[in-house]
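Asks: the sequence and its predicted three-dimensional model are supplied below.
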Amino acid sequence: MLKIYSGRCHCGAVRFEADIDIAAGTTKCNCSICARMRLWSVQVAPEAFRLLDGESALADYRGGNAVAHHLFCRHCGIHPFEWVDVPNMSGSKYYNINVACLDGVDIDELVKAPVVYCDGANDDWGSVPVETRHL
């Protein structure tokens, strides 16, 4: 069920809200940055995401994937969300919301939601990695 979630970084400098259907599924990736952050995300379209506060507190780290913008709070270091530009597999810009940064998430709903695993480590985003236990 689509619900408006609020979210924030640890210190609260960055605040956002997004229209999310947790039950529709979440994503975990094994690329170098996602695996190191243990990023567990849910994808939303740009029109479903609203940055409420903290744009100036955000730093943009761009690693090996030139279209991925890994945003983090300059004050507390938390990665509340990222956005991925085109060209990418979806053909349109999207946001990955860090589910750990959402307020009021129903844990039961979260753990029941399907998880899609992406093999970003091998640039094979449409395939499931051989190993997923650490993600």
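Replies: Ah, there it is.

Asks: alpha carbons only for contacts and neighbour counts from here, please
Replies: OK.

Asks: and the closest residue to A13 other than its chain neighbours, what is it in contact with?
Replies: Of all residues not flanking A13 in the chain, G54 sits nearest, at 5.3 Å (C-alpha to C-alpha, 6 or more residues apart in numbering). Residues near G54 by C-alpha atoms under 8 Å, 6 or more residues apart in numbering: A13, V14, R15.

Asks: and the comparison structure, right after this:
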Amino acid sequence: MSDERQQHDAACHCGSVRFRVRLTDEFNTIRRCSCSYCRMRGAIAVSAQLSDIEFIQGEDKLTLYQFHTGTAKHYFCGTCGIYTHHQRRSKPSQFGVNVACIAGVSPFDFHEVQVMDGISHPSDSAAGPRVAGVLRFEPI
């Protein structure tokens, strides 16, 4: 059985880390998060299964950052510092991939992006994921 999902080329800013990714549902999973780390990072993420990322070069250049429960694993280029992806706390079988790392894609391509409530993380209660708000980009 062939995988007909589009394969996207992606890289950090300096190009030290290069990878290919197939997204779980293309860009229909875009989101931001309101947790303390994501607020400061400011990236828009999209979902991919762990097995759907293939590193072409520079996997050894990635630096890992973990905090709080240590479940989520946040990766960034050790050379230019750009966040490339993270193993999700709410769905550890998936990566969140920085859309800005995907070739030909900009965070400003998306008019509206849901902001998920990462302060009251769905893994900390039975309530499940909750939308905290919507981030809008309106070009002038």
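Replies: Structure's in. What do you need? Small disclaimer: the values here were computed from a predicted structure and weren't measured.

Asks: residue in structure 2 paired with the residue nearest to A13 of structure 1?
Replies: Following TM-score structural alignment, the counterpart assigned to G54 of structure 1 within structure 2 is G58.

Asks: distance of R20 of structure 2 from I102 of structure 2?
Replies: 9 Å (C-alpha to C-alpha, to the nearest Å).

Asks: any residues in contact with both of those two?
Replies: Joint contacts of R20 of structure 2 and I102 (C-alpha under 8 Å, 6+ apart) are H8, D9, A10.

Asks: most surrounded residue in those residues?
Replies: Within the shared contacts of R20 and I102 of structure 2, neighbour counts (other C-alpha atoms under 10 Å) peak at A10, which reaches 25 neighbours.

Asks: what residue of structure 1 takes the place of that residue?
Replies: Checking TM-score structural alignment: A10 of structure 2 goes with G7.

Asks: in structure 1, which spans are helices?
Replies: Applying DSSP state H to structure 1 gives helices spanning 32-37, 107-112.

Asks: make JSON lines out of the shared contacts of R20 and I102 of structure 2 and add distance to T79 of structure 2.
Replies: Formatted as JSON lines, the shared contacts of R20 and I102 of structure 2 follow (distance: C-alpha to C-alpha, whole Å):
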{"residue": "H8", "distance to T79 of structure 2": "22"}
{"residue": "D9", "distance to T79 of structure 2": "19"}
{"residue": "A10", "distance to T79 of structure 2": "16"}
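
Asks: pick the one among those residues closest to E26 of structure 2.
Replies: E26 of structure 2 lies nearest to H8 out of the shared contacts of R20 and I102 of structure 2, by C-alpha to C-alpha, at 9.7 Å.
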